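Asks: sequence first, predicted model second:
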Amino acid sequence: MNAIVFDLELIKRFRKGQLSEIVEIGACKVSLNEKKIIDQFQIYITPKSGYVSKSTRKFIKMTKEDLKNAVTFHQGIHQFANWLGDDYFLCAWGKDDKAHIINQCVRNKINLDWFKNYNDIQKQIGELLVVDNNSQIGLKNALNIAGIEPVGKAHRGIDDAINTAHLLLKFIDTLKFNKNNVTNKEISQQFIKNKQTIQQNKIYQASVSKQ
């Protein structure tokens, strides 16, 4: 059984009604038996517009060459799903990445059967690092408290995934991994959220045209 530790980076949004879009997927495959990283995955994804702002590229350390090699969301998510293998737990630092995956797959009518056994390891590890912690602990802070020297650059998907995997490995004997599937309620919530965002965009466009 493997744990897939993944991290997403998104385009920066500048106004209401702008849909969130995944621009990078970084992931590590951790063997729970061998207790080590056995593979890595990283891919850049082109937004629907085909344009990634300079501020986004600077924030996630994405070069112009990276943008040239980026693939569509359909291609990227299918490559990621195929790389996962057959038996795995999906792990991320927090709940946001799960919501973003579901949201964009719903928007693009992509089957979510592969998105299973999701575990938010931020909560579990945060409780181990900070006693009586009622707030979410950031990745950088968690690494510092755990005594783990971070690798790479913050806000780069593959580097954040590697650093999160190192945290998982440090506490691997304590963590509990749950099996689950995406529920119809979660899909409906993201479907409604997309409709609301699109409506906000229509209102914004109408207000701009009147100016």
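Replies: Good, I have the coordinates.
Asks: for the rest of this, base every contact and every neighbour count on C-alpha atoms.
Replies: Will do.
Asks: now for V106, how many residues are close by?
Replies: V106 sits with 17 neighbouring residues when counted by other CA atoms under 10 Å.
Asks: go ahead and confirm it touches F191.
Replies: Yes - here V106 reaches F191: they are 6.5 Å apart, a contact under CA atoms under 8 Å.
Asks: and for those two, which residues touch both?
Replies: Residues touching both V106 and F191 (CA atoms under 8 Å, 6 or more residues apart in numbering): there are none.
Asks: buried residues in the longest helix seen in the chain?
Replies: Of all segments of type helix in the chain, defined using DSSP state H, the longest is helix 184-210. Applying a neighbour-count criterion of 16 or more other CA atoms under 10 Å, one finds 187, 190-191, 194, 197-198, 200-201 buried in helix 184-210.
Asks: repeat that for stretch 110-122.
Replies: So stretch 110-122, judged by 16+ other CA under 10 Å, has buried residues 112, 114-122.
Asks: contacts for stretch 76-90?
Replies: 1-6, 29, 41, 43-45, 114-119, 177-179.
Asks: alright, now check it against this:
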Amino acid sequence: MDQGGDVLNVVDVEATCWDGSPPPGAVSEIIEIGLTVVDLRAGERSARHRILVRPVRSAVSAFCTELTGLTQAEVDTGVSFAEACRTLAAEHRAGTRPWASWGDYDRRQFARQCRATGTPYPFGRRHTNAKAVFTDAHGLGKRPGMAQALRIAGLPLEGRHHRGEDDAWNIAALVLSLAKAGRWEDPQDHGTGW
């Protein structure tokens, strides 16, 4: 069932953020990884996962909590970034399964954080920027945010926006709408961006 591009991981991350510049010495770090498994052949979202990640060089700001709903106490219960990457590879076949995200932020954030921490990059080379595909498929002049894309596609926003698990679930719905319209292709080797 998982051959070629039949099964896809849709990934969305949330990271530490601030209203303005980060505090001295702080860097943006992944604190939540949302992953939805999409079975393109069956036309369904087959599983959803959430990995909380404990930051080490930054803290969850009040702004970040307001945006994502995540608190410092909650992410303190998470795993290390290296452990999260091992989980993606071992349990979610991240190294061999094609994957997609809304825009390139998630791919670039993983690449940056892997470089900074010496952690092996967990994903394979077959990545699709779902935002770009959606924009082209709908003939839009500007790339929409996920919530706007759901409105354009006539789909509901399920859960909380800026929560990784819920955003991955919603992006997966957009991917399936593109696949149903014949506008989704198996991603090619696009490199890791680093």
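Replies: Okay, I see it. Predicted, not measured: the structure shown is a model, and the values here were computed from it.
Asks: if we can go back for a sec, now render the buried residues of stretch 110-122 of structure 1 as CSV, adding distance to H78 of structure 1 and secondary structure.
Replies: Conversion of the buried residues of stretch 110-122 of structure 1 to CSV gives the following (distance: CA to CA, whole Å; DSSP: H, G, I helix; E, B strand; the rest coil):
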residue, distance to H78 of structure 1, secondary structure
L112, 11, coil
W114, 10, coil
F115, 11, coil
K116, 15, strand
N117, 18, coil
Y118, 18, strand
N119, 21, strand
D120, 22, strand
I121, 24, helix
Q122, 26, helix
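Asks: now these as TSV including distance to M62 of structure 1?
Replies: As requested, these are arranged in TSV below (distance: CA to CA, whole Å):
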residue	distance to M62 of structure 1
L112	28
W114	28
F115	26
K116	29
N117	30
Y118	27
N119	28
D120	26
I121	26
Q122	26
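Asks: tell me which of those is nearest to K16 of structure 1?
Replies: Distances from K16 of structure 1 to those, taken as CA to CA, are shortest for L112 (27.0 Å).
Asks: where's G159 of structure 2 relative to A42 of structure 2, distance?
Replies: According to CA to CA, to the nearest Å, G159 of structure 2 stands 23 Å off from A42 of structure 2.
Asks: next one: R57 of structure 2
Replies: Using CA to CA, R57 of structure 2 is found at 42 Å from A42 of structure 2.
Asks: next: C64 of structure 2.
Replies: Applying CA to CA, one obtains 36 Å for the distance of C64 of structure 2 from A42 of structure 2.
Asks: where exactly do the strands run in structure 1?
Replies: Using DSSP state E, the strands of structure 1 run over 2-10, 22-31, 36-44, 88-92, 118-120.
Asks: which residues of structure 2 does the shortest one align to?
Replies: The aligned range for strand 118-120 of structure 1 in structure 2 is 127-129, by TM-score structural alignment.
Asks: that stretch vs structure 1, average distance?
Replies: For stretch 127-129 of structure 2, the mean distance to aligned residues of structure 1 following superposition is 0.5 Å (mean CA distance after the TM-score superposition for structure 1).
Asks: for that stretch, what is the distance to the chain centroid?
Replies: The gap between where stretch 127-129 of structure 2 is centred and where its chain is centred comes out at 10 Å by CA atoms, centre = their mean, to the nearest Å.
Asks: and stretch 108-118 of structure 2, by the same measure?
Replies: How far stretch 108-118 of structure 2 lies from its chain's middle: 15 Å, per CA atoms, centre = their mean.
Asks: where does it end up in structure 1?
Replies: Stretch 108-118 of structure 2 lines up with residues 99-109 of structure 1 when matched by TM-score structural alignment.
Asks: now the matching stretch: buried residues?
Replies: Buried residues in stretch 99-109 of structure 1, counting neighbours by 16+ other CA under 10 Å, are found at 100-106.
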